[in-house]
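[1] A predicted structure for the sequence below; I have some questions about it.
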Amino acid sequence: MRRFMLSLLFVTTTASAQTDPVISVDTLKSVTKELSSDAYEGRAPTTPAEDKTVAYIVERFKAAGLKPGNPHGDKGASWFQDVPMVEITGEHVAPLSFAGGKTPISLAYRTDMVAGTYRVVPRIELKDSPVVFVGYGINAPEKGWNDYAGIDVKGKTVVILVNDPDWQTTALTGPFEGRAMTYYGRWTYKYEEAARQGAAAAIIVHDTEPAAYPWAVVQSSWTGPQLELDEAGDHKDQSQVIGWIQRPAAEKLFASAGQDFAALSAAAKTKGFKAVPLDVKMSTSFDNRIKRQMSKNVIGVLPGTKAPQDYVMYTAHWDHLGRCDPVDGDDICNGALDNASGVAGLVALAEAQAKAGPAKRSIAFMAVTAEESGLLGSRYYAEHPIYPLARTVGGVNMDVLNVGGRAKDFVLTGAGKSEIEDLVKSFVLAEERTIGMEEHPEAGGYYRSDHFSFAKLGVPMLDGGSGSDLVKGGTVAGEAARADYVAHRYHKPQDEYDPNWDWSGAVADLNIYYGLGRKLADDTTLWPNWYKTAEFRNLRDKSRAGAQ
């Protein structure tokens, strides 16, 4: 979901005894508690809370023993990488109005729909744009699948289904990997493709199961200030309007157009589906308040002794939603688990690696900005790297630590992609845990967090952690904890620090991250690649060929 890139790996972890390193539980508690306190106002980028947040992270990085990680700062070595941002706040948002059907349809902002834009312009006004249902909005030549075949959508409004056509299958095989979401199922792809096709507006139909989150997440994440990278061209190559509508609203719209939403949705699952003009026209308008400002990635490093030009990366995003829809008068989305806990893990790993002494390769620790806005901080770093991607060995991304107790399994998100998965297995087995299957592959977790920004440019990063098979309570307890978090705390003010959390699972996962990072940093022969079937293999091969 826009402003929703959570890898839902929070509920568990391992059962092994700690030896070396010693991950500090006090650090995990203190950093999470501090960053998620009301004093940080939900850690929204480009707000006064950002200055307070990044200053605290630098303080903890210094105390851990790191050195400033950006050698190219304006005044010499710096803890920061500037990330140019533009904030767009929609105001006076008109309803999505549809005319020409059996009855006029007017969808209210926030309750029925949300709408915004990537374009950095003071006003959006779209009038009488013809509406076309394009199924899942996928154009995948390698799969022989094109939902836009035979129709010109330039200047039109496209209505799109969320996820992939085969998301309801139980197996992990099919034209779009069955139950597992591919990138074609992500909302980001659907807007990208609609823009490539020239659509004036792209509207996704929200449905809780295939989206993997309720409408409340859409409502809180897509309203208020929205961030984008501040780039040349002001994103004018994008559609004028992007947004979501609730499924009941879509059903009403289709019925007014004389169409059956359920029947067309079923038809869209089959290869050869043809887009369907709905013979209605959509209008909307809104103003945009625009603010340009730098945000910051925070980066520290432990320089290597033998191959300091090679880098192992640990990443976690520091941002959250700031102020959001109030619950019982509380409008601060504190983001304790998402992702103050991940930053706490970053600091704890920095302490442990520094205490162990320098490795042969350099180890970098980066807290990135604007993950909740679409992986913007990590994307900017990957496109403007401080350390050449060809010399970046790989690493670990942390998005939400487990505070629900130890688990028997360790789940690899998006398994089957890179040799990082082979390297981590020995550390999992050393803790007497098993590699588990991803419980909810339909959620597309692999494409929702910052490791994906690196993957898209060829660098393999681990995204994995505790599964739902808890030591205490098994999968029943684990699944119940996950469901409770998504329903009641995820992207809500209730994601607050709890002194009663059980950090044993987080420590167990961090032991694995430590071991993997240390192995990558001390064995200078290792250059993990993607499996030959992975979509990122050619990028890594070309990058590494140039580095030899």
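    Perfect, thanks for sending it.

[2] alpha carbons only for contacts and neighbour counts from here, please
    Noted.

[3] can you give me the helices in the stretch 151-300 of the chain?
    Along the stretch 151-300 of the chain, counting by DSSP state H, counting those that start in this stretch, helices occupy 187-196, 208-211, 215-221, 247-256, 261-267.

[4] what's in contact with the last one?
    Spelled out, that is helix 261-267. For helix 261-267, the external contacting residues (C-alpha atoms under 8 Å, 6 or more residues apart in numbering) are 135, 161, 250, 251, 254, 255, 273.

[5] Determine the number of other residues adjacent to the last one.
    The local packing count at residue 273 equals 19, with neighbours defined by other C-alpha atoms under 10 Å.

[6] quick one: it from residue 95, how far?
    Distance check for residue 273 against residue 95: by C-alpha to C-alpha, to the nearest Å, it reads 30 Å.

[7] coming back round to it: ok, the contacts of helix 261-267 vs residue 296, which is closest?
    residue 161 (34.6 Å; C-alpha to C-alpha).

[8] rewinding a little: out of the contacts of helix 261-267, flag the one nearest to residue 63.
    Using C-alpha to C-alpha, the contacts of helix 261-267 come closest to residue 63 at residue 161, 48.4 Å.

[9] now the closest one, nearest residue through space, not along the chain?
    Leaving aside its sequence neighbours, residue 161 sits nearest to residue 136 (C-alpha to C-alpha, 6 or more residues apart in numbering; 4.8 Å).

[10] Please give me every residue in contact with that neighbour.
    Counting by C-alpha under 8 Å, 6+ apart, residue 136 has contacts 147, 160, 161, 162, 163, 164, 165, 185, 190, 268, 269.

[11] Below is structure B, check it against A:
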Amino acid sequence: MTKTRLIAALCAPTLLAACATMAPTPAEPEISQATLKDVTRTLASDAFEGRGPGTPGEEKSVAYIIERFKAAGLQPGNKGQWTQDVPTVIIEAQNESPLTVKAAGQTLNFAYATDYVAGSYRVAPKTVLADAPLVFVGYGVNAPELGWNDYAGIDMKGKIAVILINDPDFEMNDESGPFKGRRMTYYGRWRYKFEEAARQGAAGALIVHETFPAAYGWQVVQSSWTGKQKYVASANDGMDQTIANGWMQKPVAEAIMKAAGQDFAALSAAAKQKGFKPVPLGATASLSFDNAIERATSRNVVGIQPGKTRPDEYVLYSAHWDHLGRCKPDASGDDICNGAVDNATGVAGLVAIAEANRKAGPAARSQVYLAVTLEESGLLGSEFYAANPIYPLARTVGGVNMDALKPGSAARDVTVVGGDKSDLSDVLAGVASAMSMAVVQEEHPERGYYYRSDHFSMAKRGVPMFYVARGTDWIVGGTEAGRAAEKAYTDVDYHQPSDEFNEAWDWSGPAQDVTLYYRLGRALASGTAWPNWYANDEFRLIRDKSRAGAK
């Protein structure tokens, strides 16, 4: 972005109020490194047993977060209460059958786990799909803003959708395609594909796995989709979802297509073109499994700083408090996954921002602090809040999510996850410029990281959300040090007992992160602008509809 464009964007009439708050002033409160250290040290201690939901560690975590929210001057955020119950259902498939396909007089059988996996969002003791017709629906996308509908002209009732992973233009090397090319959109994510199949009335959905477009191998699918699966409990017990959904290996899909007289490669190529129509395969599939069902309740923690002049407009700060609890022991026998970086640091950021906002005084808009549960189980705490918001999403201006603030040096750059999607880009550009930080894009846009943290639960319902992180061009050590630290955390400590608090950590980097988050949120809370997604973004129509209702 050129300097001229940046100034014009930031000082347009809709963003003038935010403009005034972007440049740092001598009176602007500093983010407390002591707070970041203290909160992280406490939440990551062995006494909290890895903060597993439904364990004594949850009780200690929730109590401690409430204590720190109170001390930071927050008020209870849920009608006088500090917590929001998050009811969950846990479903484990058992006694799984093979996937049996009948096509052109042939019967093909594919083994559970090695060839295919499946589960159900429906809370029912048994799941059965019997001789359901298979329909190839390309990428399973229905994007009215792009004039794209892979389900055009077909009634999916009683049928199983066979779906390709990622977006139709994922093989591009740039972002010029209708679905942003190499950068994955939500239409490319498996979760969207199951949601859309359900909206289309399909009885089932099977995604064809390929490693590059999925961004992970079959072993990840296999481990993620077997065993106990946690979901947000719904009033109708998931009966508006497909009967079964799952994945199959690419060779399985090729064998099914061949038996049905179709060519997988040819159909896949056709699915990349606008105007593609679904293809009934002339084959049927059957599968079944029993479901072991448990129910549980966890809690989000919610605090608020009421706005001074527009208290019915809200800015949201979020971070997940949960981690894995007790886990596989390491070589020393340590079986507590403490989650110091992931995500005691994010909760510490919430507390530090609340303290800074108390020192700065009330903003025009209310500021909501949401410490969510069950992120590690599939963003369930944020999903429940977004589906059952305490503060209307149509009146929520935008927000900032904090997840895993890495110890180490401050940086010269800030990484944007998800790309240039909304008017928030201009707000970020102004704040980053004031902090002498360059704005850079993530290195692997094809992996869809924007859709894998708690901000996404709000974004997919239309609320513009920042998801940015300190870059790897560190002031101390440059990109060599920044990338080495990132690799060491990912390869060694991520989701392991070694993700522990270390008194020797350099907190200048996390303090820079939280300063950035504070300024981004404060700009939104002090302004009058209502940022929106760009015209062709997948969330624009949702936001427009939501805001029209609010007006």
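    Arrived safely. Note that the structure is predicted; figures quoted are calculated from it, not measured.

[12] Can you give me the TM-score here?
    The TM-score (TM-score structural alignment, normalised by the length of the first structure) is 0.83; 525 aligned residues with a C-alpha RMSD of 3.6 Å.

[13] picking that back up, most neighbours among the contacts of residue 136 of the first structure, which one?
    residue 163 leads these on contacts (other C-alpha under 10 Å) with 31 neighbours.

[14] separation between that one and residue 205 of the first structure?
    According to C-alpha to C-alpha, residue 163 of the first structure stands 10 Å off from residue 205 of the first structure.

[15] Same check on residue 224 of the first structure?
    Distance from residue 224 of the first structure to residue 205 of the first structure, by C-alpha to C-alpha: 20 Å.

[16] Same check on residue 78 of the first structure?
    For residue 78 of the first structure, the distance to residue 205 of the first structure - C-alpha to C-alpha - is 44 Å.

[17] Could you verify my assumption that residue 446 of the second structure touches residue 183?
    Yes. Counting by C-alpha atoms under 8 Å, residue 446 of the second structure does reach residue 183; the two are 4.6 Å apart.

[18] the more surrounded of those two?
    residue 183 (27 against 24).

[19] and the more buried one, what pairs with it in the first structure?
    Correspondence of residue 183 of the second structure to the first structure, assessed by TM-score structural alignment: residue 180.

[20] try residue 75 of the second structure
    By TM-score structural alignment, residue 75 of the second structure lines up with residue 67.

[21] again, but for residue 294 of the second structure
    In the first structure, residue 294 of the second structure lands on residue 291 (TM-score structural alignment).

[22] Now do the same contact list for its match.
    Counting by C-alpha under 8 Å, 6+ apart, residue 291 of the first structure has contacts 86, 87, 88.

[23] Likewise for residue 326 of the first structure?
    Counting by C-alpha under 8 Å, 6+ apart, residue 326 of the first structure has contacts 332, 493.

[24] Check which element follows the helix or strand containing it along the chain.
    In the assignment (DSSP states H and E), residue 326 of the first structure maps to strand 322-327. Scanning forward in sequence from strand 322-327 of the first structure by DSSP H and E, the next helix or strand is strand 330-333.

[25] Which strands and helices lie in contact with that next one?
    Packed against strand 330-333 of the first structure, as judged by 3 or more C-alpha pairs under 8 Å, 6 or more residues apart in numbering; DSSP states H and E, are the following elements: strand 322-327.

[26] post-alignment, the strand it packs on versus the second structure, mean distance?
    Mean deviation of strand 322-327 of the first structure relative to the second structure after superposition (mean C-alpha distance after the TM-score superposition for the first structure): 6.4 Å.

[27] Specify the local secondary structure of residue 301 of the first structure.
    strand (DSSP: H, G, I helix; E, B strand; the rest coil).

[28] wait, doesn't it sit right on residue 361?
    No. Judged on C-alpha under 8 Å, residue 301 of the first structure makes no contact with residue 361 at a distance of 10.6 Å.

[29] what's the distance between the residue lying closest to residue 117 of the first structure once chain neighbours are set aside and residue 404 of the first structure?
    Nearest residue to residue 117 of the first structure in three dimensions, chain neighbours excluded: residue 241, at 5.0 Å (C-alpha to C-alpha, 6+ apart). Distance, residue 241 of the first structure to residue 404 of the first structure, using C-alpha to C-alpha: 40 Å.

[30] now residue 50 of the first structure
    From residue 50 of the first structure to residue 404 of the first structure the distance is 29 Å (C-alpha to C-alpha).

[31] and the two? which has more neighbours close in?
    residue 404 (25 against 22).

[32] how about the first structure, which residue sits the furthest from its center?
    Centroid-distance maximum for the first structure: residue 102 at 40.0 Å, with C-alpha atoms, centre = their mean.

[33] and stretch 221-233 of the second structure, how far apart are its ends?
    23 Å.

[34] Name the residues of it that are buried.
    Neighbour-count burial for stretch 221-233 of the second structure, with 16 or more other C-alpha atoms under 10 Å as criterion, is recorded at 221, 222, 225, 226, 228, 229, 230, 231, 232, 233.

[35] Quick one: distance of that stretch to the chain centre.
    16 Å (C-alpha atoms, centre = their mean, to the nearest Å).

[36] any residues touching it, and which ones?
    Residues contacting stretch 221-233 of the second structure (C-alpha under 8 Å, 6+ apart): 86-93, 113-114, 117-119, 121, 246-247, 377-378, 380, 383-384.

[37] Among these, which ones are in strands?
    86-93, 117-119, 246-247 (DSSP state E).

[38] Can you tell me which of those lies closest to residue 470 of the second structure?
    residue 86 (31.0 Å).

[39] so who does the closest one touch?
    Contacts of residue 86 of the second structure (C-alpha under 8 Å, 6+ apart): 232, 297, 298, 299, 300, 381, 384.

[40] I'd say the third one and residue 62 touch.
    No. With contact defined as C-alpha under 8 Å, residue 298 of the second structure and residue 62 do not form a contacting pair (9.9 Å).
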